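**Q** attaching a predicted model along with its sequence, questions to come.
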Amino acid sequence: MTQRARSDVVGNERLTALTGAVVLVLSVAEIATVPTLGSLIVAHFFVGVLLAGPVVAKTASTGWRFIRYYSRDPDYRRKGPPRPFLRVIAPLLVVSTLVLIASGIALAITGPAPEILIRVHVVSFLIWLATLAVHVFAYARRVPRLIAEDWRRRTELQEHVRSEPSGRGMRVAVNIAVLVLAAIAAVLLLPTAAPWEGWRGQAVTGPGVLAVAVCIGTAVAVLLKRR
């Protein structure tokens, strides 16, 4: 593998890892607002729109790897695909994430009146929560290692290794850029969330959460068995 090819493959992997970490932090913040939506609805909308930026960046990064792998690029083929189970749930995670964010933005604009949008938002949230939990479990050890490798100070030996991938500044710049753009959009959309203040809709509880728990437990069991 040439230096340029190695940099492309490893750089893509590290960009995906860094962006994925940003998505996870924002996702946890978003989930934390769900139990008290009535008082945190503005924060819920703001974080939801902010999440759109890193999600687009991560989807583009993984999509690039997908295209290169299935177009039979030798370097990406050598890197190999994700595990079969993760390839199965990946489309569910991507689609549910996009539907969740899109329906949330639509609700911010239309207000709480369209019940069908609320149902779509809740269902996509449950699917997203289940697939996200499995995804995080699968990459919980790998992502921190990739980020640490990208940020650690090089040893004297590494300083002489020309094959060490570069581009850390670009990866950071990409994440900052998508966050800034998403933050601007979130600020512009905040006034449209005013009709939701004090809203007392039903929390996501009961059968929905039970179904998510069962899905997560089953998926984790499958991953543990494969390991």
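**A** Cool, got the structure.
**Q** going by C-alpha atoms from here, please, whenever you check contacts or count neighbours.
**A** Noted.
**Q** and stretch 108-122, what's buried?
**A** Judged by neighbour count (16 or more other CA atoms under 10 Å), stretch 108-122 contains these buried residues: 108-109, 111, 117-118, 121-122.
**Q** what of stretch 81-101?
**A** 86, 89-90, 92-94, 96-101.
**Q** for this structure, which helix is longest?
**A** Taking DSSP state H as the criterion, the chain has its longest helix at helix 37-70.
**Q** take a look at this one as well, against the first:
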Amino acid sequence: MSTSASIGPRRRSRAGGAGPEGNERLTAITGTVLLVLFAAEGVTILGLENLLYWHYFIGFLLVGPVCVKIVSTCYRFARYYTGHPAYVRKGPPMIVLRVLGPFVMLTSCAVMATGIALGFGKSTRVAGLPMLLLHKGFFVLWAGAMTIHVLAYLWRLPRLVAADVPLTRVRRTATAIGGSGLRWALTAVGLAGGLVFAMLAAHLASSWR
């Protein structure tokens, strides 16, 4: 009887859908991917003269995962503020992170938009120079906000990501929720979209040489 009682909640949990826990895991998975890509992009900044192509390639590649993370974050925001019971029970992030979140999102979009504009810009003196200054300025603002954001969430990433990795100890002991395959698929789609964009557009780095 105790065995069936223990199995019952697990089945109900899977049947009930992922909810805020699944959303949190998707955000964590995508965030981990972004941390790796941001680190690689940071390496290219140290030697732009020789690594400009890869700076462009990784920058364009980032577009896909960033879009997935923004959608995941906005989804949680919308569900919470429209009063969905599960998301209300989960509660919002700390007030500092709630205030910082939109700033991180806006500066991320600004850095990427100005970077893309630089790639597709035809003039490096008229349109390019102001855009380059904007790109650098938004990057400084983004880096400060992102540092706080990462430090606040970094300690939770290993547990959340491992909970969706098959055959891990954390996965076996984690709360059973549905949608693991969908979360990995969304992450893969974001990466694939960014990869296609990067392969098609990274050659624009040659215009700056």
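**A** Structure's in. What do you need? All values reported here derive from a predicted model rather than from experimental measurement.
**Q** after superposition, what's the TM-score here?
**A** In this superposition the chains share a TM-score of 0.86, using TM-score structural alignment, normalised by the length of the second structure; 193 aligned residues with a CA RMSD of 2.1 Å.
**Q** report the distance from the longest helix of the first structure to the chain centre.
**A** Centroid separation between helix 37-70 of the first structure and its chain, computed with CA atoms, centre = their mean, to the nearest Å, is 5 Å.
**Q** so the alignment partner in the second structure of residue 105 of the first structure, which of the three states?
**A** Using TM-score structural alignment, the partner of residue 105 of the first structure in the second structure is residue 116. Secondary structure state of residue 116 of the second structure, per DSSP: H, G, I helix; E, B strand; the rest coil, is helix.
**Q** ok, residue 116 of the second structure - contacts?
**A** residue 60 (CA atoms under 8 Å, 6 or more residues apart in numbering).
**Q** the one 3 residues further on too?
**A** Contact analysis of residue 119 of the second structure by CA under 8 Å, 6+ apart lists 56, 204-205, 207.
**Q** which one of these is nearest to residue 188 of the second structure?
**A** Distances from residue 188 of the second structure to the contacts of residue 119 of the second structure, taken as CA to CA, are shortest for residue 56 (20.4 Å).
**Q** can you show me the helices along the first structure?
**A** Using DSSP H, helices in the first structure cover 3-33, 37-70, 74-79, 84-110, 115-139, 142-151, 156-159, 168-189, 207-226.
**Q** quick one: map residue 133 of the first structure onto the second structure.
**A** Counting by TM-score structural alignment, the partner of residue 133 of the first structure is residue 147.
**Q** could you give the number of residues near that match?
**A** By other CA atoms under 10 Å, the residues close to residue 147 of the second structure number 11.
**Q** and if you look at residue 138 of the second structure?
**A** Neighbour tally, residue 138 of the second structure, other CA under 10 Å: 19.
**Q** show me what it aligns to in the first structure.
**A** Applying TM-score structural alignment, one finds that residue 138 of the second structure aligns to residue 124 in the first structure.
**Q** so what's that match up against?
**A** Taking CA under 8 Å, 6+ apart as the criterion, residue 124 of the first structure is in contact with 96-97, 99-100.
**Q** from the residues you listed, which is closest to residue 79 of the first structure?
**A** Closest approach between the contacts of residue 124 of the first structure and residue 79 of the first structure, by CA to CA: residue 97, at 26.3 Å.
**Q** quick one: the closest one and residue 130 touch, right?
**A** No. If you go by CA atoms under 8 Å, residue 97 of the first structure and residue 130 don't touch, sitting 11.2 Å apart.
**Q** follow-up on the earlier one: and the gap between the match of residue 138 of the second structure and residue 69 of the first structure?
**A** The gap separating residue 124 of the first structure from residue 69 of the first structure is 28 Å, by CA to CA, to the nearest Å.
**Q** ok, residue 91 of the first structure next?
**A** From residue 91 of the first structure over to residue 69 of the first structure the distance is 16 Å, taken as CA to CA.
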